[in-house]
Structures are given as structure tokens and as C-alpha cells.
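below: sequence and its predicted model.
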Amino acid sequence: MKEPKQALFKSINPYNGKEIASYTEQTEEEVIGILEKSQEAFGTWPKVSIPERETLLRKAANLLRKNVDKYARTMTLEMGKPIGESRAEIIKCAWVCEFYAENAARFLADEIIESDAAESFVSHDPIGPVLAIMPWNFPFWQVFRFAAPTLMAGNTALLKHAPNVFGCATHIEELLREAGFPDGVFQNLMVHHDRTEEIIAGDIVRAVTLTGSERAGRAVGSLAGKYLKKSVLELGGNNAFIVWEDADMKQAVQTGVRARMLNSGQSCIAAKRFIVVGKAYDKFVPDFLEQIASLKDGDPLDESTEMGPLAREDLAEQLQEQVNKSLARGAELLTGGGRRGAFHEPTVLTNVQPGMPAFDEETFGPLAAIIKAKDKEEAFELASLSRYGLGTTLFTKDIEEARKSISKIPDGAFFINELVKSDPRLPFGGTKHSGYGRELSRDGILEFVNKKTVYVNT
């Protein structure tokens, strides 16, 4: 490796612009040491029994619950998430740890297959160190939904987190160590993204998973292919939220506001395009606007704050540009549209059409685009008119008709009368430009194992 110039990463509070902490990029020697330690740990970690791994993961869950306020505060300070949402994220991390502690043995059990052999089955063996490149928007959850199944499968883990949430990354490494995970099983890599290739290229990292932008996914997917490493990509989204005329409008509005404004709209699976059918439009829009207007913004450490700043000022600037371009192309502003620093007002546009950024692009912030569809078929056509494929929500009282419509949506998820969300019990992932592979559930733990065919004759 060629020794790159060390960078200084600064963690800036997006609410007030104050520096929280700074971190120095690891040297070439330090990175090599971390990689070698991960490889060394893989020599012993798979030999630790699943019940023993389960015990350690339950200890991690207990530490998450015990220290929820400390971890939530760091998250809020680093990326601006309202403190109540930060606490909920930490609790969800404890849940995914407990889920895999309870179910990993069953998921990893040999799969018996009848054949001409006296005995034949598929065993699920760990593959080695796995590199995770994670984003800032859910800085604990994204890591734990990778780490819990990966470590339970017997792999070791290397985390390259987003630089603005290195405080969260440090907490995670420390709590897993405190839970009793052996040295080297989980480690942080604090390096610039331009050093990703040298890490993937070596013989130590056996697979890579990334949650991030489409651009980042293309880069990492290309590197994984170049060096023949297994990869899972969870990328951007432009989810549709369809409302049929028979929907429970109160429930649809309440769920729609949460689906768009949770985490100040900074979620790949947020509802971004609201496609409202026929007469439902005149019922949905006024109530939606009323609830948007009632959201309280302010200091994300304040318990009453519902809308915090975006994680960085440049993200708010980018969203503002998408709003302005959409308005210039004929969209209509119903509320919001303004920005101050990293804070962007909750914004609703209507008369949104294909060809506008608010329809075509992923809008990573509190912007809701409302589109009126003449009928159900047009609603599905508009919903599918996207390069992304994470998930779609449909609101209707006609569940049987909704079931018949499942195949009309090519996304990785189809939620009826609920916002699209991740759940440890259900596989999660996308199609098209939203990436490939699955996280969570049984599918997630089996992404990074060697599915070994075993054939026994007597």
C-alpha cells in the first residue's frame, strides 16, 4: 500500500455548527494491523459455539438498553436526529441482537436434502472478515443489522463508518468489546473513502456490504466484482405511497406524515412520492398539509422537537436545489420550501410530474411530492416509473384487491396500510438501482456464509 496523507475528520453538530470531536485517519501501518487482527480473530471465533456467541450478543443488547441515553445523545449531536427517535433506534438495535441470539442456531442449521447419497445436506460455514461501509442517517441501526447476523454466523467484522458519526462508531466498538466479544472480532476503520480499494483488494476481506448512495454502490460493487468478493448493496430509494379512494384517510395521512418526515426525511425507505387516486386527492391533501404544518422544529436534544436539521448543510442545499428545479418545471409549492443552514422546512409539492427532480430523484430530506392519478392502474404505472425499487406502500380497505396487486410492484417490499420499514424478522433489500442482496431475517445471515454441499456415501 502507498502511504496516503492522513486526514483529520471533524464531527460537526448540524444544529449549531459547533465541532464535537475530531479524529485522525489511521495510518497504513494501523490499517494493516487491524486487517491482520481481523484475520487472526477469524482463526478462533468460528470455534466459539453458537450458544456462547448468543450469550455475548445478549450482553450487547443489555448494554444498548442500559446506555440508551448516552448513545442516543451522541447520535443526536453528530447527525441531528431528534432525541426521541435516537432512543428508539438504540432500542431497535437491542431487538436485532436479541432476535439473532434467539434464532441464529436455527437459521444456520444444516439443511437436509434427499439425494442418491446416504446423506446429503448443505452446511452454512463462515467465510471470514466482512467489510461494512455504513452511512450516517441511522448510525447505530445500520451497523447492528449487519453486525448481529454477521458475528453470529462466525465471521469477523470491519466497520468503515461515515466520518461525521465516528463517535457512534467508537461507541459500537467499545460496547461489543465490553460485551465480551474477543479482540479483533469487530473493529473500526477510520479512513477516507479513497482507501476502500486497497482494503477490499487484499486477501483478508472476503466480502463487503454497503448501505449508501447509488454512486457509492456503483463504486463499491465494481471493486467487489474486480476482486471477486461477495457484495450486498442497499442503496437509495424513491418509494411510492399510493392512496386509493376507499382508504381510511385519517390513517393514511398519519402514516404518510411519519413515512416522509421520520429522521427529518433522511431515509432510503421514506415515502417520497405520494400517488393519490381520484377523489381521495381532495381528502388527503388538506389533512396532510395540516399535520405537516403542526410539526415542531428546533434543537434535536429538546424532547418536544419533531423535526431536526439535516445531517450537514450541503445536504439541505442539495434538497433546496431539487425543490427549486421542480418548481421551475411546473410543480406547485403547497407549504415550506425554505432553508436556514442545515435545517430545511418540511415541504410539500403538488402537480409533480416525471422529469422533475421531485419525481425522478431520491430526495433525502423533508420533501413530499404529491401526484394525482386518475385510477388504480395509473397509480401503479406512476409508482413503477422509477429507477429505484426499495418499497411501496398501498392504502386501501380492499385487502383482497391489494393482494392481487402485489405483482404489479417490482420493488423489494410491498406494505399494505403501513409505512415501509425494516424488521429483524423480515428480509430487507431492493431491486433495480436500489441494490441487491438481502439483510435481516434468515436471508440476511445467509448472505455471508459458505453454503457448502456435503455428500456422504457409505
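Sure, I can see it. Nothing here was measured: the structure is a model prediction, and the numbers come from that model. Residues are numbered from 1 along each chain as shown.

only C-alpha atoms from now on, for both contacts and neighbour counts.
Noted.

for D246, see how far away A373 is.
14 Å (C-alpha to C-alpha, to the nearest Å).

now F99
In this structure, F99 and D246 are separated by 37 Å, where distance is defined by C-alpha to C-alpha.

cool, T209 as well?
Look at T209 and D246: by C-alpha to C-alpha, they are 41 Å apart.

so those two - more neighbours on which side?
For the pair T209 and D246, the greater number of neighbours falls to T209 (25 against 13), based on other C-alpha atoms under 10 Å.

how far away is the nearest residue to Y227 once chain neighbours are set aside from L223?
Leaving out its chain neighbours, the residue that sits closest to Y227 by C-alpha to C-alpha, 6 or more residues apart in numbering is A201, at 5.9 Å. Between A201 and L223 the computed distance is 8 Å (C-alpha to C-alpha).

so which of these two has more stuff around it?
Neighbours were tallied for A201 and for L223 using other C-alpha under 10 Å; the higher tally belongs to L223 (19 against 16).

give me the residues contacting whichever helix or strand the more buried one is part of.
Element membership of L223 [criterion: DSSP states H and E] is helix 214-226. For helix 214-226, contacts defined as C-alpha atoms under 8 Å, 6 or more residues apart in numbering pick out 197, 200-201, 207-208, 210-211, 230-231, 233-236, 433-435.

take a look at this one as well, against the first:
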Amino acid sequence: MSKGSKTIETINPCNGESLKTYPYQTDSEINDKLKLADTIFADWKTKSINERTELLDSLYNNLSHSKEKLSELITLEMGKPITESKAEIDKCLLLIQFYKKNAEQFLADVLIETEAHESYISYDPLGCILAVMPWNYPFWQVFRFAIPTLTAGNVALLKHASNVTGCALAIEELFLDSGFPKGAFQTLLTNHDTIEKIIGNTIVKAVTLTGSEKAGKSIAATAGKHLKKTLLELGGNNACIILKDADLDKYLDTIVKARMQNSGQSCIAAKRFLVEETIYDEFLEKFTEKIKALNYNNPLDDKTNMSCLARPDLAETLEQQVSKSIDKGAKVHYGNTRDKAYYQPTILTNISEDMDVFKEETFGPLAPIMKVKNLDEAIKLASKSSFGLGTMIFTEDYKTASKKVLDIEDGAYFINELVKSDPRLPFGGTKASGYGRELSKEGILEFVNKKTVFINK
């Protein structure tokens, strides 16, 4: 898609072949979608929670039956291995089940004892919510917004990343085929230049974005100008701490997955490895063996566990970050070869705090490994980041590690597990990683009016 183009072309990043071309929607078509959303909301908000959650059963069945086809679409559009695409659909299915089971309880009125005859908190939907979503988890990112948001009685507009336009339209079709009213969930095929105008429309009541820090600041500024709520899930620079007592035989696969899943294209991936010095050499040797064993092949092959990045320019950006860090003294321990969108899994050592690979978010299969003296130094270095999504620590002394919770400002702290999102737990960050929470009870209450009701006889 070139600037000024009137169409969106999706391209298979692994072979450069064109997949499909889609026309942009006109201003008139987008206005019609906004009006339809407003009209549908007037009726949708009056439905009981039970009526809305009944549709989740149909959505679950349709998504489950379409798993193979939709997984292939994900892989073709953004390149991830097919096994990971299938796992993404499975995670969406778990999400649907979670809110099907819990939404009524989460949204129930809360009675408050006061001097009134009756007083309570009512959780009322806000209206039309705009979502601006990324390409790295094209179904999961959308579903974790859409399921709680629609179930709470809102309606949704999706501006998805252009390289996964097929996924965006497939998601809209899923909602329609599952009985959701036309207009409850709509995809906007437009560019970012129109987003400011859409946010300014009085029909849009709030905005959620998953994306870069730059995009988050832009969306927040525009929404703030119109006094509209935002939820921002932005970048991350997660530290992975490995202490001398860590059970490498037990957790090494988890540690590798923490960096290399989705070809390293995850905001919550382990992006800085802080290894206690007495175990450093052993960890480096075993970690390198695992990285060398990763299988680059056709991403549609079930045996493939490493693929290309979603676009060639993403690989170029990673290459530049590595090159600048090498100029400052980083050493290439393994890898560092690029071919178009393919980037070889890479291990860097001799890392310092002033390097791009320490300070910035790196989106790809890159593992900078740093030696630390002890837990206190590791915690100090982990906190030296403008981001605040999550920290993970591997140790047998989980009791001591658990006492460091207050020392980590991030939105998540995982001991002996990779940082990951779970429908049952709130997900989000601090600092430059954004604000607000998705998933769990907190997620479904992000876009509701927490209304005080006070009744006297």
C-alpha cells in the first residue's frame, strides 16, 4: 500500500506474493457505518446480558469450525507458523468461554448500603467504541477487545492493520454469522489519516489502541482533545531474569519461547536477558543450542516453529538496532543474517545500558544477554526502562523473588513463567507501555459508565 493509494494490498511476507486487494471505504461509507453503529446501539444496549452471552455460544462454534481456514489466513497475511496461528484461535475460544461464564456476574449491579431506600452501582455501556489494532496477533488482539466490549452492551468499530485486512473482514463476518446484529461490529477499511476525524465524531465514545508508543501518544492526544476515554496497550521491553539457582533443564524451553514465539514479534516478549554471573556460561551454551535447533521452513508446515517477520521493513529496523549496538561494543554470539523479511534468530552479548537493544523495544528474534552479579542488580537493571509491561524471573527461591513485587513497576510480574495474557487476569502496562486494563473483570468494566443510582421513597 503506497501513500495516496485508494486500495489496500495484502502480501505474503514469506514469499512476497500478493494475496488480495481491497478498496478503501469512502468517507460516505464510513459515515454510514458510524450512523448504523449508533442506531444499533440504541437497541443492543437494552438487551439483557443473557441475550448477549447466548450469541457467544454461536460465535464459539463458528470460530471453532473455521479454525483451520482462519489459521491459514493469519499465517498467509502476517507469516507466523501455522501451529501458532492455531494456538491464537484456541486462545480466542477460551476468551469466549470465560466471558460467557462470567459476564453476568461481572456486570451485575452492586448494592451499596447508604441512608437511601436503595442505592447501587449500575454498569451501563458507553456506546460506540473504536479499536485500532495491530497485525502481530490479528485475531487475539481484536477478540480480547471485542468480546468484553460487546458483551457489556457497546458496539465496536475496528481499524485493523492494513496487512491483515483479510483477518479484519473475516472477524466481522464471524460476528454477523453468529447472530450479532449488523452494525454491532464493523470493520473500517481506511488509513490512519482519517482516524482523527473518526475519533472526533460524536458517535464514537471511547478509543482503544494496541500498538507503538508513537501511535499511542497520537491517539491519546486526539481523544483528549475531544474528552474521550482511551485504553492504550503499547510497546514493551520486558526483562527476563535468570538466577543461579534456576532449573534450566525444566524452564529453558519456556525461556526460549518467551523470546522467539511469533518470531519475536510480541510486546510482552523477553527482550533483555539478565543472567546471574555464576550461571551465565552454562545458560549461554544451553540457550544457544536451543536457538540453533529452531526450525525455519514453510510456515504452513506443522513442524515449523520459526518464520519470517510480518514485513521486510520490520526486519530492516531490527537490523539497524543490532548494527548500532554492535558499533557500541555488542558482540554477535550467534545469527544476525537478514534476507528480506527473514531475520535469523540472533544472540548478542557484551551488552551495555546505552545500546539500542537494551533501551528500545526490539520486535523480532533477538536475544541480548547481559551478565549480572545478583538479584538486586538484576531488579535494578530490569527497572531501567521507559516501558512497563512485564518482568519474568526464573529461580528456585520463589519466596524471595515474590518479595520483589513492589520493586517492579510493570503491569505484570511472572515467576518461573513467561509473561503472557490470560482471560482470567488483567492485562496492561505502566509508563510508556500505556494504561488501562484488558481481560478479566477489569477489562469488561473499562468501557462502561459506572453509574451511581440513589433511590428514596
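Nice, I can see it. Given the structure is predicted, the values throughout are model-derived calculations rather than measurements.

TM-score them against each other, please.
The TM-score (TM-score structural alignment, normalised by the length of the second structure) is 0.98; 455 aligned residues with a C-alpha RMSD of 1.0 Å.

picking that back up, report the two of the contacts of helix 214-226 of the first structure separated the most.
Comparing all pairs in these by C-alpha to C-alpha, the longest separation belongs to A201 and G236, at 25.3 Å.

picking up where we left off before, flag every buried residue along the next helix or strand after the helix holding L223 of the first structure.
Where DSSP H and E defines the elements, the next helix or strand beyond helix 214-226 of the first structure is strand 230-234. Within strand 230-234 of the first structure, the residues scored as buried using 16 or more other C-alpha atoms under 10 Å are 230-234.

same list, those, but as JSON lines with distance to L426 of the first structure please.
Shown next, in JSON lines, are these (distance: C-alpha to C-alpha, whole Å):
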{"residue": "K230", "distance to L426 of the first structure": "22"}
{"residue": "S231", "distance to L426 of the first structure": "20"}
{"residue": "V232", "distance to L426 of the first structure": "16"}
{"residue": "L233", "distance to L426 of the first structure": "17"}
{"residue": "E234", "distance to L426 of the first structure": "15"}
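
can you pull out the helices in the stretch 201-350 of the second structure?
Using DSSP state H, counting those that start in this stretch, the helices of the stretch 201-350 of the second structure run over residues 213-225, 248-260, 277-292, 312-327.

D43 of the second structure is nearest to which of those helices?
Put simply, out of those the one that sits nearest D43 of the second structure is helix 213-225, at 25.9 Å, with distance taken as C-alpha to C-alpha.

the helices in the stretch 351-458 of the first structure, which residues?
Along the stretch 351-458 of the first structure, counting by DSSP H, counting those that start in this stretch, helices occupy 357-360, 376-384, 399-404, 441-445.

what about the residue most central in space within the first structure, distance to P46 of the first structure?
For the first structure, Q142 is the residue whose C-alpha lies nearest the centre (C-alpha atoms, centre = their mean; 5.2 Å). Here the distance between Q142 of the first structure and P46 of the first structure works out to 23 Å (C-alpha to C-alpha).

got TSV for the helices of the stretch 351-458 of the first structure, with mean neighbour count too?
What follows is the helices of the stretch 351-458 of the first structure, written out as TSV (neighbours: other C-alpha atoms under 10 Å):
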stretch	mean neighbour count
helix 357-360	23
helix 376-384	19
helix 399-404	11
helix 441-445	22
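
closest one to A104 of the first structure among these?
helix 441-445 (7.8 Å).

average offset of the closest one relative to the second structure?
Its matched residues in the second structure lie on average 0.3 Å from helix 441-445 of the first structure after superposition (mean C-alpha distance after the TM-score superposition for the first structure).

just the residues contacting that helix, thanks.
Outside of helix 441-445 of the first structure, the residues that reach it under the criterion C-alpha under 8 Å, 6+ apart are 104, 107, 149-150, 153, 424-428, 438-439.

let's see it at 7 Å
Outside of helix 441-445 of the first structure, the residues that reach it under the criterion C-alpha atoms under 7 Å, 6 or more residues apart in numbering are 107, 149-150, 153, 424-427, 438.

distance to E178 of the first structure for these - can I get that in TSV?
As requested, those are arranged in TSV below (distance: C-alpha to C-alpha, whole Å):
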residue	distance to E178 of the first structure
F107	26
P149	19
T150	18
A153	20
P424	24
R425	27
L426	29
P427	29
R438	29
